[in-house]
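Undergrad: Sequence first, then the predicted structure, then my questions.
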Amino acid sequence: MTTPFDPAHQQASTVCLPPGNWPTVLDCLCDHFKGIAREQWLDRFARGRVLDAQGQAIQADLAYRRGMRLHYFREVPNEKPIPVEETILHVDDHLVVADKPHFLPVTPTGEYVEQTLLRRLIRRLDNPHLVPLHRIDRHTAGLVLFSANPQTRGAYQRLFPERRIDKRYQAIAAALPALEFPLVHRSRLVHGEPFFRMHEVEGAPNSETLAQVLEKNGELWRYGLSPVTGKTHQLRVHMAALGAGICNDPFYPRLLEVEDDYQQPLKLLAQSLRFEDPLSGEERYFESRLALDW
């Protein structure tokens, strides 16, 4: 008897086939994912890396059907190593807390699959059920909380949309002596061009950050940032909007075409997490061991 692939175990991506007139699943995938060559899809099919909703490998000539749910495995040939190392701060039956270094993505995206915090932790802990409960972007360092148990995942996931978790960040940026701190910055953030870059527009605010000054060092200050909401790049955009883009930020206030410089990381750190455990009711507090230098 052949044991089917378990998409959750293998960390597969999932797609529901869109409406169209393709004769086969292969034709649909090639047209839908234009950046992936037909030869690469054929190779994935041949190696059993495209599965149906039940986790069974399918053939490339399977007839297309609208809404068909498929699992596939993202692969990046010759993936470039990222020369940084994560630290595991806490492990129990339900949660894993890791200190993510700068430049390491949390989950597979773009040119990164194996060189991500998620894949590294799955290998280190031999737990294919790990799922990040929130995200910090690749350039940001610090704490990331993972669910280790699908049975209790929902209870921890609800902490974030219900705003029952206190997240504190630190950033180093230019001094802002003309502003009075602490202050609250609210704005409406939307995706811009290129798609990954956020910007502020007129309209009802959908993002909010509390900023305070923790330390002064000449022309640079260390800021404490507490995001009330969790929009993409929120802290980076808000600091730039205040007139002090975070040091070494390649995206804000202006987009720079630069390669990763491991000696010049973004000066932004997810420094602490505090919440009441939804299972035990006890207060949980985690603090990063990383630090931002001047």
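TA: All right, it came through fine. Just so you know, these numbers come straight off a predicted model, no measurement behind them. Numbering: from 1, shown residues only.
Undergrad: Please make it C-alpha for all contacts and neighbour counts, starting now.
TA: Will do.
Undergrad: what about Arg186, is that helix, strand or coil?
TA: Three-state assignment for Arg186 (DSSP: H, G, I helix; E, B strand; the rest coil): strand.
Undergrad: you'd agree it is up against Ala211?
TA: No - counting by C-alpha atoms under 8 Å, Arg186 stays clear of Ala211, with 11.0 Å between them.
Undergrad: all helices for the stretch 151-294 of the chain, in order.
TA: Counting by DSSP state H, counting those that start in this stretch, the stretch 151-294 of the chain has helices at residues 153-157, 234-242.
Undergrad: List just the one of those helices that sits closest to Thr116.
TA: helix 153-157 (20.8 Å; C-alpha to C-alpha).
Undergrad: List the contacts of the closest one.
TA: The contact list for helix 153-157, computed with C-alpha atoms under 8 Å, 6 or more residues apart in numbering, reads 94, 133, 147, 277-279.
Undergrad: another structure for you, compare them:
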Amino acid sequence: MARETRQLPVPEGLEGMRVDAAVSRLFGLSRAVAADLVAAGDVLIDAATTSKSDRLSAGSWLEVTLPAPEEPLTPKEELVEGMDILYSDDDLIAVNKPVGVAAHPTIGWDGPTVVGGLTAAGFRISTSGPPERKGIVQRLDVGTSGVMVVAASERGYSSLKQAFRDRTVSKNYHALVQGLPDPIKGTVDAPIGRHPSAGWRFAVTEGGKHAITHYEVIEAFREVSLLDIKLETGRTHQIRVHMSSIGHPCAGDPMYGCDPNLAKRLGLIRQWLHAVRLGFHHPSSGSWMEITAPYPDDLAGALDKVRQ
């Protein structure tokens, strides 16, 4: 993309200010980006290059070649192996999202996405929403598999988006957790925020966002329990954080305190967590529908080992 060059006299209010600080303030750039521009020779004062620590004089002529605007994030159109279509019509598409697939493109992620996979498979997706998230009404973490719905029409987008916002969507997950929760049917009501010492993790924190998780034991084994979990809210890593906070982390989830030896014995290289069922009112007919997603091979295999 072409880069824009701006020219202006140095205002009196910036007299004596460092060049990098002035460029940062004038053009809304970070101090680091401003310093990089100076170092690259993209900042001229009276047609001469300068250094970032030089001081400005009012009335001098400042010429700055701004950084190229960021390319818009667009989904990479490629078929996604193992992403099964569970249901589709004119308003929505439901997929069984495999592990290792993101819902949509994000900065720093160049792997497969649900949106890119659907587009490559010839599905029409709603044009509503930001360019990189067209049709996306909900998300599943890259490391979590299961049923996920995408809007195919504008009507589908507005209806489903509102349903998720109003929490009228029923979201059920199955999780294999360590130990046996007591009580075997209960609720975790605890706010979730960034972990104070590791921002890439989440934790139950005093100033976090309201989060409620309901769970019920389906099967209990010697070392683990299979739970049916219903989410009332949808925070990042919610189930993993909440189950870990009560001493029952998901099997195969080292980020939240699982036993690595157990994970190895079960052949798990990711958390045993699967979005098994999604229920909502259809955007057109208004009738209640539920879509279920079978366990993927790695989770089914681990569960078989436990049952044996």
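TA: Cool, got the structure. Predicted model only: the values in this text are computed from it and were never measured.
Undergrad: what TM-score do we get after superposing?
TA: The TM-score (TM-score structural alignment, normalised by the length of the first structure) is 0.68; 234 aligned residues with a C-alpha RMSD of 3.6 Å.
Undergrad: Closest one to Val237 of the first structure out of the contacts of helix 153-157 of the first structure, please.
TA: Using C-alpha to C-alpha, the contacts of helix 153-157 of the first structure come closest to Val237 of the first structure at Leu133, 22.5 Å.
Undergrad: List the contacts of the residue mapped onto Leu176 of the second structure from the first structure.
TA: Residue pairing (TM-score structural alignment): Leu176 of the second structure is matched to Ile172 of the first structure. Shown in contact with Ile172 of the first structure (C-alpha under 8 Å, 6+ apart): 220-223, 246-247, 267-268, 292, 294.
Undergrad: if you count what's nearby, which of Arg186 and Ala211 of the first structure comes out ahead?
TA: Each of Arg186 of the first structure and Ala211 has its neighbours counted (other C-alpha atoms under 10 Å); Ala211 has more, 22 against 17.
Undergrad: what do we get in the second structure for the more buried one?
TA: Matched by TM-score structural alignment, Ala211 of the first structure corresponds to Tyr215 in the second structure.
Undergrad: again with Gln157 of the first structure
TA: Counting by TM-score structural alignment, the partner of Gln157 of the first structure is Lys161.
Undergrad: Next, count neighbours for its match.
TA: For Lys161 of the second structure, using other C-alpha under 10 Å, the count is 20.
Undergrad: where's it relative to Ser88 of the second structure, distance?
TA: Going from Lys161 of the second structure to Ser88 of the second structure by C-alpha to C-alpha, to the nearest Å gives 17 Å.
Undergrad: same thing with Gly208 of the second structure?
TA: For Gly208 of the second structure, the distance to Ser88 of the second structure (C-alpha to C-alpha) stands at 36 Å.
Undergrad: Can you give me every residue that contacts the counterpart of Val147 of the second structure in the first structure?
TA: The equivalent of Val147 of the second structure in the first structure is Leu143 (alignment by TM-score structural alignment). Applying C-alpha under 8 Å, 6+ apart to Leu143 of the first structure gives the contacts 97-100, 270-273, 286-288.
Undergrad: can you map out the strands along the stretch 51-200 of the second structure?
TA: When secondary structure is read from DSSP state E, counting those that start in this stretch, the stretch 51-200 of the second structure shows strands at 61-65, 84-88, 92-97, 145-151, 170-178, 185-189, 192-195, 198-204.
Undergrad: Among the ones you listed, show me which one is buried the most.
TA: Mean neighbours per residue, mean count of other C-alpha atoms under 10 Å, is largest over those for strand 145-151, with a mean of 27.
Undergrad: any idea whether Gly301 of the second structure is helix, strand or coil?
TA: helix.
Undergrad: Tell me the spacing between it and Leu266 of the second structure.
TA: From Gly301 of the second structure to Leu266 of the second structure the distance is 8 Å (C-alpha to C-alpha).
Undergrad: Between the two, which has more neighbouring residues?
TA: The residue with more neighbours, out of Gly301 of the second structure and Leu266, is Leu266; 19 against 15, by other C-alpha under 10 Å.
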